[in-house]
Every structure is written in structure tokens, then in C-alpha cells.
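1. after the sequence you'll find the predicted model.
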Amino acid sequence: MFAANNTVFGPLTFILTGVPGLPMSNYWIAFPLSSLYLLMLLGNCTLLWTIKTDYSLHTPMYYLLSMLAMADLGLSVSTLPSMLGIFWFESTSLHFDACIVQMYFIHSFSAIESGVLVAMALDRFIAICYPLQYAYILTGSLIIKAGAVIFMRGVCVVLPVAVLIKKLPFCRSMVLSHSFCLHQDMLRLACADVRVNSVYGLTAVILTKALDSMAILLSYMMIVRAIMSTVSHESRAKAFSTCISHLCAVLVFYIPLISLSLIHRFGKHLTALTHTLMADAYLLVPPVLNPLVYSWKTKQIRRRILTLFHWRGAQRLV
């Protein structure tokens, strides 16, 4: 299975890492982690159900919010088996092909979520800067096409990353730094020249996260300029309030992402615990917080959810 240079030629198995410094089977970690996943599933499924059943929410803004919820679900479910397997059952080994599949879905759904955030920023830009043309510009068919483009971009841009890494030989030490498989983490274990993989990985990031963040920044620069040109303070406050939820979603997604990227590049001296917590925050915090923020800040969704709970309560009383 191993050659003299410790390169693996047989079936590969990666060893996943839990939280450094803590025992592998730790219920103090397993219970909160399971609670986060349940909260994520409940929040995003409730959001999707609310938008589907309330016809007043069948508008471009809420269609895009549905796409964000589905991307959040996909991102969290991609990490669910390995993370819960580690903390509940001490199952730390993951087959090479399974690791590549997990890595592919994590990075694909991350790229899809980034694209949806761009579409939501453009939605807010058109709603504030061109309110009279909003219904004519953002039609249902355009939103469907935009969703298809965002999905295909996430699928196609990340695919070569998985194909390239599958061709690499790996060394005997197969211990990953996280509870799931990430591209950079797998790449550091390869026993070959990984310049092509690194260059394409960087290219994929530029084609997705970098361009998306610039598009969001540009959209909000124009939004702020349009809002500041409004004379009425009440109109300014109303316009800003329509962007609060999306801004929170952008910050919740990009702050952990940027922090994790900086730590991978320049934080070699930091503890393994710091790397683990930032990676977990990047993958777990946005799917948990997004439905909470939108349910709290969006009156239509909040009213629909409250109506649902009141109706359920009345049904039990009857």
C-alpha cells in the first residue's frame, strides 16, 4: 500500500480532527452542535415553508431568500455526517472519495451562497434606485434564470478542484485539521507539486468570492449614494431598513470567510483551536443566523410565522 517514500498507492483514508485539546467523544460539544444543526434545519425549512405557502411573498426578493435558505441547508448538510460522527460516535476516518465529495459540496454550496448574496444585493439596488421599473426588470423568469446561472457557476467552477486533487498522490500522514474536508487542508498532505491545484484554487476563489464581494460593495456604494440624495429623512430610514437583513447576511458570510482565509495564509503561528473555531464558524454560523435575522427583520415573514403559531395553538385548544 505504501511506497518507500511514504506515498500512498492503495485506498486512502483521511483522519478527521475534532476540537483540539478535548476528548473525541465529548457530549458537551455534541449536544450544542446537534442543537445548532436542529436550529439550522428548523429555521431554514420554516423560512422555505413560509415563502411557499404565503402567496404575498411570491416576489423576487423572497424567491432569492428561498435560494439563500437552500444554499444554507446544502452547506450545513454537507458537514453534518462527519461532524456529528466525530462527536457522537468517535468516527474519525473518512474514505478519500467521500472526502473529495464532501469537499466539493462544501465549496460548491459556498460559491452558490455567495452568488445568491450578489443577486440579493442587485435586487436591493434596483428596488431603491429604480423603484418604478422594479417589477418590469426583476421578473419571475429572470430570477429563475439567475438562479440557474448561480447554481451552474458553483457546480462548474469547483468541479476542476475536485478532479485535480483526485489525481494527486498523498503521504502517509493523513490527518486533517478539521472535522470536515476542505481543499487547502487536503492539499497540504499531497506528496507532489501542487502549484496547478493552488493556482486553480485561487482562480476559483477569485471567480466566485472575490468578484462577488466587489459586486456587492459596488451595489451598496450606489445604494448609499441614491439614499443620501433623498431629501426626506423618513424615506432614508425606510430605504436603509430594507437593506439591514441582507447586510447582516453578507457580514455573517464574509467575515468568517475572510478571517479563515487570512488565518490559513498568515496565521501559521496561531493555535489549532483557533483554526478549528474559525472553520466551524464559517460553515455553521451563516446557516443558523440567516433565517433568524430575516424572520426578525422582515415583517411579512415574522407576521406569517406568528400567525402559524397562533393557529397551531388554537387548534390544540379546540
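-> Arrived safely, thanks for sending.
2. going forward, measure contacts between C-alpha atoms and count neighbours the same way
-> Will do.
3. all strands in the protein, in order from the N-terminus.
-> Along the chain, counting by DSSP state E, strands occupy 7-8, 13-15, 93-95, 170-171.
4. out of those, which gets nearest to residue 239?
-> strand 93-95 (48.6 Å; C-alpha to C-alpha).
5. who are the packing partners of the closest one?
-> strand 13-15 (3 or more C-alpha pairs under 8 Å, 6 or more residues apart in numbering; DSSP states H and E).
6. against which helices or strands is the strand it packs on packed?
-> Using 3+ C-alpha pairs under 8 Å, 6+ apart, strand 13-15 sits against strand 93-95, helix 96-129.
7. is it possible to get a markdown table of those that adds mean neighbour count?
-> Shown next, in a markdown table, are the helices and strands packed on strand 13-15 (neighbours: other C-alpha atoms under 10 Å):
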| stretch | mean neighbour count |
| --- | --- |
| strand 93-95 | 16 |
| helix 96-129 | 22 |
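8. and the comparison structure, right after this:
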Amino acid sequence: MMLISNGTILKNFIIVGFPGLSPVFFGPVSVLLLFVFLAIVVGNSFTVVIIYLIKSLHKPTYIIFVNLAMTDIVFAIVILPKVIARYWWDDSLTLFGTCFTQMYFVHSMGAITSLILLLMALDRFIAVWFPLQYPTVVNNKSISIACFLCWCLTFIRMVGVVYHALSLPYCGIHGNIIYHCYCDHLSITQLGCGDEVKYVKTVALGVALFGLLMPLAFIIFSYFSVIVAVIRMSQAENRYKVLSTCAPQIFLTCLYYVPRCFVYIAHNLEVKISPDIQVVIVMLYSLVPAIVNPLIYCFKTKDIKDALTQRIKNTRVYDGIFFTK
């Protein structure tokens, strides 16, 4: 064991993954998670590359898409390789420092995603309600600065949250087993010792709810306002255009927030949920949006589809000229 000055004697944690999963399914689960990892990384990387290469897509909305894709890529890289290794090679041990580092990035990516969704809703709100001011207020520079602040301020804020959890002594009384697929604040701090555990959990919960509910409140207001504006539109074509843009965003926002809010509320109301079900719910709301985002924002967005189609046509024309010569 490793003795640390604050009373911590743990040097590693054991990641259980999906509690109750039979060893018979370890192989199929590891393969499934590997495909999920590749789908997230390849799909979102494709979104980033396409938007970067096609100059006609260098617009505020697509800068937001790029940042959302980047959070999904980082999140997948942070959590999936370890849980894949847990089921592929039975590698369940995670070093003490590594676990806290993973926790830092897990919660950082979640908070940044929430703020990026807020920017997305704000972008649609201004476009619908203030179309004349939109080019002035929402431009590449302002959106790039806003996205940069989302990343920087979140990284700074999460240092405090992780350091607060790290200040607890981990004396081994409650063991070192994490019944989850990755290290998160709740799983780690409940293994802490001393009277400060409850206080650390309460502070972290307050920070998490503020970072979750504040953006959600504005997102709900924003999309409600957009729906009201759509109802007031006289031309059916304009209604369809606005709804086709906002509907995927509303769907993905619900997919991201609804299960997350359910888990937080259930935990605070001390509702009994099977550990297996809870882990499955967390993994679903963590991974499914990251898989679906490229399909919605890349292949279902008219500007991107048109740009890709035009690029493919130009490539075919160029190839035809080349081979004719």
C-alpha cells in the first residue's frame, strides 16, 4: 500500500464495469464497446475534417458542431479504452492518480457538452427572433471565443471539484471497488473516509446541477421561443426550414439531458435502482448521443450534404478529365 499524507492508503481502484455481467459475455461486450469507440471517433473525426476542409461550411453553426464533435471524441478516448481492456484482458486495476485524471476529463467533457448545447440553442434563438442582428452578433469570431471560454472555464472549474475530492482520505475502510465503467465523482468519493465526505459530495452535486440545469433552463426557453416563432410564420416553407434545423437539435438535447436528470433526481431522492440498470442508463446517455451526433449534424444537415455532393461531383469530373487526357 502507498501511504499519502492526508490518510490515503489506496494506490489503485478496481473498475467493475457492468455489475452482474456474466464472464460468458465479456468477449461480446468488449467487441461491442470497441465498435462503439470506433464509431464515435471515426464519425466525429469525419465531421471535424469535412467542416475544416470545405470553406463554405466555415460558419458559426458549424464551428459549434466541430466543438461538440471534439468533446465526443475526447470523452470516448478517456473512458472506452479502459473499459474495453477490462473485458478484453480482464484489466480492472486503475492507478489512484489515473482514476482522478479520468474523473476530471469525464466531468469536464460533460460540462463542456452542456455549454455547447447552450450555444447551439442560443444560435437558433437569435437566428429566428433577431435575423437582422444575427450576422453582427453571431459570427465566426464571437462563436470561436464563446467555445474557447466554454473549454477553458470548465477546465478551471473542474480542477477545484477534483482537488476537493482528492482532499479526502481514502483509508480503505470502504474498499477500492468502483461499480461503474469509469471513475466518476460519486463512485470515488463514496469510498472516502471521514466526516467531510458528505460535504464534498454536496458541493460537487451543487456544481453539477448548476452546470446542468442552468444551460437546460435556457435551452428549454430558447426552443420554446423558436416553436412559438414557427407557429407565427405565415409561409409553410419557412416553417419547414426552421423545424428541420431545430428538430434534430431538440432530439439530441433531450437524449442528453433527460436520462441525466433522471439519474440525478433518483440519486437525491434515494430511489432504489439496480446497479446494473443505473450503469446501463449512464452509458447510454454518455455514448448514444456521441454516436448519433455525426449522423444528425453531418449527414442530415442540408448544407453539409450539398457541400459533400458538390465535392464528390467535382472529384468525378476532375478524374474524368484526367483519364481522358
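-> Arrived safely. This is a predicted model, so every value here is computed, not measured.
9. export the helices and strands packed on strand 13-15 of the first structure as CSV, with columns for distance to residue 203 of the first structure.
-> Output for those, formatted as CSV (distance: least, C-alpha to C-alpha, whole Å):
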stretch, distance to residue 203 of the first structure
strand 93-95, 27
helix 96-129, 13
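10. how far off centre is stretch 296-310 of the first structure?
-> 24 Å (C-alpha atoms, centre = their mean, to the nearest Å).
11. in that stretch, what's buried?
-> Within stretch 296-310 of the first structure, the residues that count as buried by 16 or more other C-alpha atoms under 10 Å are 297, 300, 301, 302, 304, 305.
12. what sits against the residue nearest the centre of the first structure?
-> For the first structure, the residue sitting closest to the mean C-alpha position, by C-alpha atoms, centre = their mean, is residue 110 at 4.3 Å. Contact analysis of residue 110 of the first structure by C-alpha atoms under 8 Å, 6 or more residues apart in numbering lists 71, 75, 154.
13. the last one: how many residues sit nearby?
-> Residue 154 of the first structure sits with 25 neighbouring residues when counted by other C-alpha atoms under 10 Å.
14. that one and residue 74 of the first structure, how far apart?
-> The gap separating residue 154 of the first structure from residue 74 of the first structure is 12 Å, by C-alpha to C-alpha, to the nearest Å.
15. give me the common contacts of the two.
-> residue 109.
16. which residue in the first structure aligns with residue 200 of the second structure?
-> Applying TM-score structural alignment, one finds that residue 200 of the second structure aligns to residue 197 in the first structure.
17. correct me, but its match touches residue 163?
-> No. The pair residue 197 of the first structure / residue 163 is not scored as a contact, 9.7 Å apart, by C-alpha atoms under 8 Å.
18. of these two, which one has the most company?
-> Shown here are residue 197 of the first structure and residue 163; by other C-alpha under 10 Å, residue 197 has more neighbours (20 against 13).
19. against residue 100 of the first structure, how distant is the nearest residue to the more buried one once chain neighbours are set aside?
-> Counting by C-alpha to C-alpha, 6 or more residues apart in numbering, residue 197 of the first structure lies nearest to residue 164, which is 6.4 Å off, once chain neighbours are set aside. Look at residue 164 of the first structure and residue 100 of the first structure: by C-alpha to C-alpha, they are 10 Å apart.
20. where do the helices sit along the stretch 51-200 of the second structure?
-> 60-88, 96-129, 134-137, 140-166, 185-189, 197-232 (DSSP state H, counting those that start in this stretch).
21. circling back to that earlier point, what do we get in the second structure for the residue nearest to residue 197 of the first structure?
-> Going residue by residue (TM-score structural alignment), residue 164 of the first structure aligns to residue 164.
22. that match: how many residues sit nearby?
-> 18.
23. repeat for the one 4 residues further on
-> Burial of residue 168 of the second structure is recorded as 20 neighbouring residues (other C-alpha under 10 Å).
24. show me what contacts it?
-> 6, 8, 189, 192, 193, 194, 196, 197.
25. what about the fourth one, neighbour count?
-> It stands for residue 192 of the second structure. Residues lying near residue 192 of the second structure (other C-alpha under 10 Å) number 25.
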